[in-house]
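Visitor: structure here, sequence nowhere to be found:
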């Protein structure tokens, strides 16, 4: 069943925005805009009715035309930027949606243990000796430690199997990751990053773009992801 679009009604017709020659505008704002045709029509009228003893100088007329062209160019540029932003948002949304179910590496000192431990990296700017990874619960109690020894500068991977110091499995939940070591003889706490599973994606029209919702850890911007691994 098709919809009849030819129905006429005085009230409905009054809601349509038209010019004197019947051309329709989409919005009231659009009807109030000065188009290029309107500008040149006004300029022609200005020239036709100007004071013959004080004609418009060429410089003034060129200035008016230049100002309008500049404004029109800025409007077109803004439209193009808007289209580009929309395209980038769509591309980012598509990219983010493919990450659902995947593991991503994100900068964090807290990881979520869902039964199989926590994996991540320690980022070392300098060679580090006596590198140790401490796993703590959310109260600060040490659950386990991982001795990494001496390491060269770079990203050093670590794995925690989800057990305590006695080898017993611990409850699922969030655990704090702390790295300690010596660089040039001075104690240091290098930054860490952990792998987390992407449960869902939240899309936004803001400049922040898509947000990845990580299992147990909450949301993080797509731009903050360091690496994508298999789920």
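Guide: That came in fine, so what should we check first? Owing to the predicted nature of the structure, the values given are computational and were not obtained by experimental measurement. Residues are numbered from 1 along each chain as shown.
Visitor: going forward, measure contacts and count neighbours with C-alpha atoms only.
Guide: OK.
Visitor: surely residue 28 meets residue 18?
Guide: No. Here residue 28 does not reach residue 18: they are 9.9 Å apart, not a contact under Cα atoms under 8 Å.
Visitor: dropping in the other structure now:
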């Protein structure tokens, strides 16, 4: 029968291998090796080389392998979630490309005035308004038109600029910006007005995790802020 000293020495000789495999578990490049095969290798090696008169307690060993198994499961879950997120991003981007070339209502207040046409928009007033003031500016930032609307019920307020300045003169075609100010209970607030614009491109913003829509005339808005899509 092998002496206790010989058996203990054999077990000690396996410690470098055990430590090596433990380090491999902490190395992301070797994480796939620390699975079921690593468990069997370490476990059988320990059993073969332990001192029969003083068996090594396996509680700590099993606990360590449980951590390895948990790490492996967590890594696989993280990889799966990353793959799912990437797939969802691609699907959203593909769906967003269907908007390119279409007219959408965006809350930037900028719109193109065409020959003989007007600019329509929507002002959101969920609490209603005692008064709504509209202002129109040309591409140089000059105010060309003002209009005041009376009391408005809660909800979306449909507004329209016919394309004339305060003197009743027809304004030339081009890009104009419409702004709205809502007065309610003595409080005056500038609110966004949704105006039509043509979509030029769609991109994904990784920082905010949102689809961004770029429209003609410059500017990008989150897809979630698009109020209406026209064919």
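Guide: Arrived safely. Being a predicted model, the structure only gives us computed values, none of them experimental.
Visitor: more neighbours: which of residue 28 and residue 18 of structure 1?
Guide: Using other Cα atoms under 10 Å as the criterion, residue 28 of structure 1 and residue 18 rank with residue 18 on top: 16 against 11.
Visitor: distance check, residue 160 of structure 2 against residue 150 of structure 2.
Guide: Relative to residue 150 of structure 2, residue 160 of structure 2 is positioned 15 Å away (criterion: Cα to Cα, to the nearest Å).
Visitor: longest helix in structure 1, by residue count?
Guide: Of all the segments of type helix in structure 1, defined by DSSP state H, the longest one is helix 58-97.
Visitor: now that helix on structure 2. Mean distance?
Guide: Its aligned residues in structure 2 lie a mean 1.2 Å from helix 58-97 of structure 1 after superposition (mean Cα distance after the TM-score superposition for structure 1).
Visitor: output the contacting helices and strands for the following helix or strand past that helix.
Guide: Next in sequence after helix 58-97 of structure 1, counting helices and strands by DSSP states H and E, comes strand 103-107. Under the contact definition 3 or more Cα pairs under 8 Å, 6 or more residues apart in numbering; DSSP states H and E, strand 103-107 of structure 1 sits against strand 192-202, strand 227-229.
Visitor: what about the last one, how far off from structure 2?
Guide: For strand 227-229 of structure 1, the mean deviation from structure 2 after alignment is 2.4 Å (mean Cα distance after the TM-score superposition for structure 1).
Visitor: just checking, what packs against that strand?
Guide: For strand 227-229 of structure 1, the helices and strands in contact under the criterion 3+ Cα pairs under 8 Å, 6+ apart are strand 103-107.
Visitor: other residues contacting the strand it packs on?
Guide: Outside strand 103-107 of structure 1, the residues that touch it by Cα atoms under 8 Å, 6 or more residues apart in numbering are 120, 191-198, 224-231.
Visitor: counterpart of it in structure 2, which residues?
Guide: Residues 103-107 of structure 2 are where strand 103-107 of structure 1 aligns, with TM-score structural alignment as the criterion.
Visitor: determine how far that stretch lies from the middle of the whole chain.
Guide: Distance of stretch 103-107 of structure 2 from its chain centroid, counting by Cα atoms, centre = their mean, to the nearest Å, is 21 Å.
Visitor: give the residue farthest from the middle of structure 1.
Guide: residue 53 (60.4 Å; Cα atoms, centre = their mean).
Visitor: so it lies in a strand, does it not?
Guide: No. Residue assignment for residue 53 of structure 1, taken from DSSP: H, G, I helix; E, B strand; the rest coil, gives coil, which places it outside any strand.
Visitor: how much space between it and residue 47 of structure 1?
Guide: Where residue 47 of structure 1 is concerned, residue 53 of structure 1 sits at a distance of 12 Å (Cα to Cα).
Visitor: picking up where we left off before, show the buried residues in the contacts of strand 103-107 of structure 1.
Guide: Burial by neighbour count, judged by 16 or more other Cα atoms under 10 Å, picks out 120, 191, 192, 193, 194, 195, 196, 197, 198 from the contacts of strand 103-107 of structure 1.
Visitor: just the closest of these to residue 166 of structure 1, please.
Guide: Sorting these by how near they are to residue 166 of structure 1, with Cα to Cα, puts residue 120 at the top with 22.1 Å.
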